[in-house]
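>>> mind folding the following:
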Amino acid sequence: MRTPFIAGNWKMNKSPDAAVAFVREIAPLLDAIDGIDSAVCPPYLAIPAVAAAVAGTKVGVGAQNMYFETSGAYTGEISPTMLQGLCRYVILGHSERRALFGETDEGVNKKILAALAHNLTPIVCVGESLTQNEAGETQSFVSGQVRAAFAGLSDWQAAVCVVAYEPIWAIGTGRSASAQQAGDIIRTSVRDVLTDLFGSDTAQAIRIQYGGSVTEGNIADYMSQPDIDGALVGGASLKPTFVDLVRSAVI
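The predicted structure is shown next:
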C-alpha cells in the first residue's frame, strides 16, 4: 500500500520571512491529517528556516533543484552535500528547468544518482508538451523520459524515488488533464515502464504524483485513479487552502 504524498513546489515565491510565517500557519494543520505525507519545497534561502519551523511535525521539506557535483567552480549552483541534512526531498527535471535552463535527460539522471548517494529523495518530473500531446506522442515521449531518468539505478534506488507526471501544457495554465487521462498516461507511460525496468514489486512501490493546475476542488478526482498516489502542486501550494487540498487527497 503506497502512502499518498502531496508536495508543494513554491517556485520563486516567498521571502524567507514570508515562508516561515506561512509554514507556521499551515504546518500544525497538515500535521493533524492522518494517512498522507505532505511536504513543501521553498526557495533555497528559506529551506533552513522552514525546516526549523516544521521540526517535530510530519511535514517534509524539499529543494527545487540541485547540481550533481558535490563542490567546485559551478557559480550559482547548490550541491547535494549542501542540502543533505537540511531537507529530505529534491525536485529534479522540472519542465521549467528543462525549458528555461537547458536541462537534459542525461543531466537529470546524474542529479538523481547524486541525490540518492546523499540520502535525498528525488521527485523526478516528466511530462509532454501540448504539441507532443496533440501529435499523439505522449506515451513514447514520457516513457523515454522515464527510461532516461532511471538509467543505471538499482531496484532499491528506484523504489526510493517519487515520480511526478506533469503535462507541460497544464502547468500554471488553469488547464489540466482529466483524471482518467492522467491515470491512463501514468499507468502506460510511467508505471508500466518502471515494471519493465525493475519488475512489478519495485514498480508498485514507487509513488507517482500528478501535477498541473491541481486544486482542492479537483484533487479527489485524481486520487481516485489507482496509479496516482498524490500531486506536485504549484500555485495552489502558496495559499492556506493548500491544507484543504491535502485533506481532500485522503480517500
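>>> please count neighbours and contacts with C-alpha atoms only from this point.
Fine.
>>> and the helices in the chain?
All helices of the chain, identified by DSSP state H, fall at 16-31, 47-54, 80-83, 95-101, 105-117, 130-134, 138-149, 155-160, 179-185, 192-198, 200-205, 219-223, 242-248.
>>> the ones you listed: which one's closest to Asp229?
Closest approach to Asp229 among those (CA to CA): helix 219-223, 6.5 Å.
>>> that closest one: which residues count as buried?
Ile219, Ala220, Tyr222, Met223 (16 or more other CA atoms under 10 Å).
>>> likewise stretch 109-120?
Asn109, Lys110, Lys111, Ile112, Leu113, Ala114, Ala115, Leu116, His118, Asn119, Leu120.
>>> farthest-separated two in the residues you listed?
Top of the distance list for the buried residues of stretch 109-120 (CA to CA): Asn109 and Asn119, 15.6 Å.
>>> out of the buried residues of stretch 109-120, which is nearest to Gly211?
Of all these, Gly211 sits closest to Ile112, with 19.2 Å by CA to CA.
>>> give me the number of neighbouring residues for the residue nearest to that closest one when sequence neighbours are not counted.
Closest residue in space to Ile112, ignoring its immediate chain neighbours: Pro122 at 6.1 Å, by CA to CA, 6 or more residues apart in numbering. Residues lying near Pro122 (other CA atoms under 10 Å) number 27.
>>> one more, so I can put them side by side:
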Amino acid sequence: MAAGNWKMNTTPSEGQALAEGIITAAGPPATKVVFGVPAIQLMQIKEITAKHEGYYVAAQNMHHEDKGAYTGELSAAMLADAGIDYVILGHSERRDYFGEDDHLINTKINKALAAGILPIYCCGEKLDIREAGSHEMIVGKQIEQALFSLAPEQMEQVVIAYEPVWAIGTGVTASPQQAQDMHQFIRTQIANQFGQSVADGTTILYGGSVKPANAEELFSMPDVDGGLVGGASLSAENFVPIIKAL
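Coordinates of the predicted model:
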C-alpha cells in the first residue's frame, strides 16, 4: 500500500489536480493507493478515485463520538455515508498537538470499524526514546493499548503505520534495517496476541521521510508492506515513483 498524507496542504482545486495527475501518471496500480486528504476535499477526491480501481480516500482524523455539540468535527457515520474508505488515526501530530492518547485512539478505531471504515493506526517513538533504547517498549505499549482489545476479525481490518517521529519531515530516514527490525517487532506483537495468520495478513507501513530515492530499498524489507508518505505525496513527480516501487 502507498498512502499519501497531505496534511493541511492543497486547496480543493490543487487537490483535484494532484489526485488526477498522480492517477494519470501511475495508471492502474499494482498496490492500493490511498489519498489522505483535508476534510474539505474528501467527497471531491472520492468522486475521482471511485472511477479508478486501486485508488482510495482516507480522512486524516475523526471524532470518537457518534454525534453532538463538537463544532468542526466529523463522525465515523458521516465519513461512512460519504463513502470514505480509510481513516488515519493516532498520527504523531494528533498526539503532540491535540493530546490524543492510545485509549482515545482505541475508541476511535472501534467507531471506525463499526462504521465500515478501515483504520490506518499510527505508532512510533520520539528521538529521545530511540536514543535511550526504549523504542520497542514504547511502541509495544502503543500497540497493546490501541489494538489488543480488538477481536481477531477486527484486527484483520486494521492497517498499522510505524512512524519514527524523529524521521517525520526532518529529511532523516530510519535505515532499511531499522525499519525492518521495528516492523518485525510489531508483527510479532500482533502474532502473539491474535495469531500468526492475522499477523501475516496485517499491512504494516513505514512512515518517515519516504522518498523516491529510498522507497525501493525500504519496501524490499520483508516486513515493510508500503509507506505512509507525507511531503513526497504532494507531487506526482515524487509520489508516482514511490507507488511504482511497490
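>>> need the buried residues of stretch 109-120 of the first structure in TSV (columns: distance to Thr202 of the first structure).
Shown next, in TSV, are those (distance: CA to CA, whole Å):
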residue	distance to Thr202 of the first structure
Asn109	18
Lys110	21
Lys111	21
Ile112	17
Leu113	17
Ala114	20
Ala115	19
Leu116	16
His118	21
Asn119	18
Leu120	18
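>>> now, which of those residues sits nearest Cys41 of the first structure?
Leu120 (13.2 Å).
>>> if I line the two up, what does that closest one land on in the second structure?
Residue pairing (TM-score structural alignment): Leu120 of the first structure is matched to Ile117 of the second structure.
>>> residues in contact with that match?
By CA atoms under 8 Å, 6 or more residues apart in numbering, the contact list for Ile117 of the second structure reads Ala76, Leu79, Ala80, Ile84, Asp85, Tyr86, Val87.
>>> how much space separates the counterpart of the last one in the first structure from Val190 of the first structure?
Aligned against the first structure by TM-score structural alignment, Val87 of the second structure finds its counterpart in Val90. Distance, Val90 of the first structure to Val190 of the first structure, by CA to CA, to the nearest Å: 19 Å.
>>> next one: Gly235 of the first structure
Separation of Gly235 of the first structure from Val190 of the first structure (CA to CA) stands at 25 Å.
>>> between these two, which is the more surrounded one?
The residue with more neighbours, out of Gly235 of the first structure and Val190 and counting by other CA under 10 Å, is Val190; that gives 26 against 18.
>>> right, and that one touches Phe141 too?
No. Distance between Val190 of the first structure and Phe141: 10.7 Å, which falls outside the contact criterion (CA atoms under 8 Å).
>>> quick one: residues contacting the residue nearest the centre of the second structure.
Nearest to the mean C-alpha position of the second structure, by CA atoms, centre = their mean, lies Ile120 at 4.2 Å. For Ile120 of the second structure, the contacting residues are Tyr86, Val87, Ile88, Leu89, Val158, Val159, Ile160, Ala161, by CA under 8 Å, 6+ apart.
>>> any idea how many residues pack against the corresponding residue of the second structure for Trp169 of the first structure?
If you follow Trp169 of the first structure across to the second structure using TM-score structural alignment, you land on Trp166. Per other CA under 10 Å, the neighbour tally for Trp166 of the second structure reads 20.
>>> also Gly227 of the second structure?
Using other CA under 10 Å, Gly227 of the second structure has 29 neighbouring residues.
>>> quick one: map it onto the first structure.
Matched to the first structure by TM-score structural alignment, Gly227 of the second structure sits across from Ala231.
>>> residue contacts, Asp200 of the second structure?
Asp200 of the second structure touches Arg187, Ala191, counting by CA under 8 Å, 6+ apart.
>>> same thing with the one 5 residues further on?
Taking CA under 8 Å, 6+ apart as the contact definition, Leu205 of the second structure lies against Met1, Val159, Ile160, Ala161, Tyr162, Val224, Asp225, Gly226, Gly227, Leu228.
>>> tally of neighbours for the fourth one?
Here the number of neighbours of Ala161 of the second structure (other CA under 10 Å) works out to 28.
>>> ok, Arg94 of the second structure next?
14.
>>> I'd say it and Glu100 touch.
Yes. Arg94 of the second structure is within contact range of Glu100, at 6.1 Å (criterion: CA under 8 Å).
>>> what distance do you get for the residue nearest to Asp221 of the first structure when sequence neighbours are not counted to Leu197 of the first structure?
Leaving out its chain neighbours, the residue that sits closest to Asp221 of the first structure by CA to CA, 6+ apart is Ala179, at 5.8 Å. When distance is defined by CA to CA, Ala179 of the first structure is 26 Å away from Leu197 of the first structure.
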